[in-house]
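> the following comprises the amino acid sequence and a computationally predicted model.
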Amino acid sequence: MLNIGLLGASWIAPQAIIDPASIVQGTRIAAVAARDLGKSQTYADTYGIPTAYGSYDDLLADPALDAIYISLPPAYHAVWTIRALQAGKHVICEKPTAMTLTEAQAMVDVAKSTGKRLIEAFHSRYHPAFLTCMDWVASGDIGDVQSMTAHFGVGFPDDGVKNQYRPELGGGTIMDMGCYPLHWVRQLAGGAITDAKVETTLAESGVDLTMASELTFDNGVTAKISSSMHPDTEFDAYLEVTGTKGTITFQNPLVPHQGGALSKTVDGVTTDAPVSTVTTYCYQLKAIAEALQTGDVLPTEAAGLLDQQAEIDRLYDAASLSHLRITTQDYT
């Protein structure tokens, strides 16, 4: 049994890991911690979690826990991931892993030194529909990939509290949303990014509100990716891959279980792929549980994790916004 502790009583945990753990055999949510015991106890009572802690350190000291799920703001990922790894726990960390590549490297180094796993929670990567998309590209069904377009946006206002609008917490659309289309095109391009041109608009708080990037890969593939959290933005997520023989269209690669659609068109003939209604989060947790048993390296850990963080750094550098991601958290 993989006993998981939740570091943070977050809004995302019910769909991201609590519900999946009730479905994926051999996994269990065993404890939750918040900085206030009353809050964590209410959360535990709501979601049927056996143990509640009033501090994160108490959670990490629980010898019954095998893994820790961290869903704090990005500014706190490094410090608590490192403490969890040093406490002998595997870590499932919400994306993006860190504020910077320097932080991510420090986290991966501790994972190596402790013999524990650090896995970034890019859940969409594990859904069968995305795997089918990858297979179509790898098998040459649409010929050689030439270009891609990817987008994820959903709008909400700054209420003065939301992490996404707080630069000191790792806010910004690239960090919170743009990391997804970046991840999608990186999985499919078959090469490394060599150049990025980035345009952004800023919120009053100073974080990036919208992003549009043009990426060039070393094999000649190009990609246009974008994201937005502007309050007027309606939810939309899509991916299009154009090759020398045809095109792949993927509507809602973020959460394809919520009405996603995947098709390829070759020589004027369109083929639709089945899209499982089982959640991306279930497939992710199943993959994690299996990998912890077999020792197989997942695509969202180790080098895969570091490469993704390096490209987030690249986008912020290209947008002249690197100053937004300097954290005051001591993760050493």
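Okay, I see it. Numbers count the residues shown, from 1 in each chain.
> only C-alpha atoms from now on, for both contacts and neighbour counts.
Fine.
> all helices of the protein, in order?
13, 19-21, 37-47, 56-60, 77-86, 101-114, 128-138, 173, 179-189, 280-294, 302-318 (DSSP state H).
> just name the most buried of those helices.
A comparison of these by mean neighbour count, using mean count of other Cα atoms under 10 Å, puts helix 173 on top with a mean of 27.
> Serialize the helices of the chain to TSV and add fields for distance to residue 271.
Shown next, in TSV, are these (distance: least, Cα to Cα, whole Å):
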stretch	distance to residue 271
helix 13	35
helix 19-21	30
helix 37-47	41
helix 56-60	49
helix 77-86	41
helix 101-114	40
helix 128-138	11
helix 173	33
helix 179-189	19
helix 280-294	22
helix 302-318	30
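> tell me which of the ones you listed approaches residue 249 most closely.
In terms of Cα to Cα, the element of the helices of the chain nearest to residue 249 is helix 128-138, at 9.1 Å.
> this is the other structure I want to compare:
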Amino acid sequence: MSSTQAASVLRLGILGGANIARQFTRDVRPSQTVRVVAVASRSDDNAKTFAEANGIERWFGSYDALLASPDIDAVYIPLPNSLHAEWAIKAAEHGKHILCEKPLALNRDEALRMFDAADRHGVMLLEAFPYYFQPQTAAMMTLIGEGAIGSVRAIQASFGFTVGNPGANIRMKPELGGGALLDAGSYPLSLIRLVMGSAPQRVDAVATWADSNVDISLMATLIYADGRRAQVSCSMDAANHRFATIIGTQGTIDTEYLNHTSDQTTGHPYGYLPSQLRVRRGIPNSVPFETIASESGSGFFFAAESFARMIATHDSAAIEFYAQVSLDNAATLAAIIESARSEKPVTL
């Protein structure tokens, strides 16, 4: 275990200088419990440039050098999907807690090896879906837990956008774990798993394939052992959209489940917007929807603070909960892409 136990602030290092790392560093800066203290890149010059541009005091010319530093308690991994398992396992072997960008792994076997390494070395591993830790998501789960819409019977969830610079974008490269499902689809799928509480029994998917052989868009039906169903839709060739409808026996919930939220409809410095959450407590369509208000802010901030709190309080129950969610997500993502490629249903 690292020296986090004795420290009041979690000292965090970042592996890589992608754009998402810049956003993460900026949004976490106001935290009183997490401090980004170092960044590593594949060259000293790149690391120094990133550190100086983003107000980070230390930099390392390799990921291994950062992991070897005794003054870093945990790492944030925003690397390409294909590198998550390798560097999460190495971080665990160096005694660092790990906050890893989604999707955690390319398949369930990778995810199992990552969690096994974390367990063996006494560190915590958490998949970093920012919206997970939004107060709005907690409000949504409270509504469901309290029976506001009765028993959940179905969910329809989507997320998509138009990929920029497709010729060079890592999202278009199969060797880096690209594709609409892993990049965009992991979000609605993760929401479905949170709400349903388990992995599906069977999936049936159809995809459109880009010239690089990644899925540019995909839809799938998920069928559960108890007869519940869900539908997931994702794309990298459409206007930005992010929405979910949760259908219960006694009502419905609509949500945008945004990563980052604001109370402002215009003028937010980072472009963050309000995120809708509304509930209809009743069966007929004459029952009006009720808008649910929640604290707003950056999902990176909320996720980092939640991660630090889990470490500081040794909240193994929370980590185990999210670990099972991540394992189910990894298995379901793999089954969906297998179904899309084979054009046949796949049983988990």
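Everything's here; your move. What you see is a predicted model; the values in this text were computed from it and never measured.
> superposing both, give me the TM-score.
Overlay of the two chains. TM-score (TM-score structural alignment, normalised by the length of the first structure): 0.92; 319 aligned residues with a Cα RMSD of 1.7 Å.
> that older thread, which of the helices of the first structure sits closest to residue 229 of the first structure?
By Cα to Cα (comparing all of the helices of the first structure), the closest turns out to be helix 173, at 6.1 Å.
> what range in the second structure does that closest one sit on?
Mapped onto the second structure using TM-score structural alignment, helix 173 of the first structure covers residues 180.
> the matching stretch vs the first structure, average offset?
With mean Cα distance after the TM-score superposition for the first structure, stretch 180 of the second structure departs from the first structure by a mean of 0.7 Å once superposed.
> what's the separation between the counterpart of residue 269 of the first structure in the second structure and residue 194 of the second structure?
Alignment note (TM-score structural alignment): residue 269 of the first structure maps to residue 288 of the second structure. From residue 288 of the second structure across to residue 194 of the second structure, the span is 26 Å (Cα to Cα, to the nearest Å).
> same deal with residue 27 of the second structure?
Residue 27 of the second structure sits at a distance of 25 Å from residue 194 of the second structure (criterion: Cα to Cα).
> again, but for residue 75 of the second structure
From residue 75 of the second structure across to residue 194 of the second structure, the span is 25 Å (Cα to Cα).
> kindly report the same for residue 274 of the second structure.
Taking Cα to Cα, one finds residue 274 of the second structure at 22 Å from residue 194 of the second structure.
> ok, for residue 246 of the second structure, nearest residue in space, not its chain neighbours?
residue 155 (4.5 Å; Cα to Cα, 6 or more residues apart in numbering).
> pull the number of nearby residues for that neighbour.
By the criterion of other Cα atoms under 10 Å, residue 155 of the second structure has 24 neighbours.
> now which residue in the first structure aligns to it?
The equivalent of residue 155 of the second structure in the first structure is residue 148 (alignment by TM-score structural alignment).
> show me the contacts for the equivalent of residue 30 of the second structure over in the first structure.
In the first structure, the residue paired with residue 30 of the second structure is residue 23, using TM-score structural alignment. Residues near residue 23 of the first structure by Cα atoms under 8 Å, 6 or more residues apart in numbering: residue 282.
> contacting residues around the counterpart of residue 40 of the second structure in the first structure?
Using TM-score structural alignment, the equivalent of residue 40 of the second structure in the first structure is residue 33. Contact analysis of residue 33 of the first structure by Cα under 8 Å, 6+ apart lists 5-9, 40, 52-56, 58-59.
> separation between residue 33 of the first structure and residue 79 of the first structure?
16 Å.
> mind listing what the aligned partner of residue 112 of the second structure in the first structure touches?
Matched across to the first structure, residue 112 of the second structure falls on residue 105, judged by TM-score structural alignment. For residue 105 of the first structure, the contacting residues are residue 306, by Cα under 8 Å, 6+ apart.
> and what of the one 3 residues further on?
When contacts are counted by Cα under 8 Å, 6+ apart, residue 108 of the first structure touches 118, 302.
> quick one: contacts for the match of residue 155 of the second structure?
Residues near residue 148 of the first structure by Cα under 8 Å, 6+ apart: 185, 221-224, 239-242.
> same check, this time on residue 216 of the second structure
Counting by Cα under 8 Å, 6+ apart, residue 216 of the second structure touches 179-180, 207-210, 235-237.
> got JSON lines for those, with distance to residue 303 of the second structure too?
Output for the contacts of residue 216 of the second structure, formatted as JSON lines (distance: Cα to Cα, whole Å):
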{"residue": "179", "distance to residue 303 of the second structure": "25"}
{"residue": "180", "distance to residue 303 of the second structure": "23"}
{"residue": "207", "distance to residue 303 of the second structure": "31"}
{"residue": "208", "distance to residue 303 of the second structure": "33"}
{"residue": "209", "distance to residue 303 of the second structure": "33"}
{"residue": "210", "distance to residue 303 of the second structure": "33"}
{"residue": "235", "distance to residue 303 of the second structure": "25"}
{"residue": "236", "distance to residue 303 of the second structure": "25"}
{"residue": "237", "distance to residue 303 of the second structure": "29"}
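> which ones among the residues you listed lie within strands?
Cross-referencing those against strands under DSSP state E gives 207-209, 235, 237.
> most neighbours, which of those residues?
Ranking these using other Cα under 10 Å puts residue 235 first, with 27 neighbours.
> that one touches residue 220, doesn't it?
No - the criterion here is Cα atoms under 8 Å, and residue 235 of the second structure misses it with residue 220 at 12.0 Å.
> once you drop chain neighbours, what's closest to the most centrally placed residue in the second structure?
Closest residue to the average C-alpha location of the second structure: residue 129 at 2.2 Å, with Cα atoms, centre = their mean. Distance criterion Cα to Cα, 6+ apart; nearest residue to residue 129 of the second structure, sequence neighbours excluded, is residue 102 at 6.1 Å.
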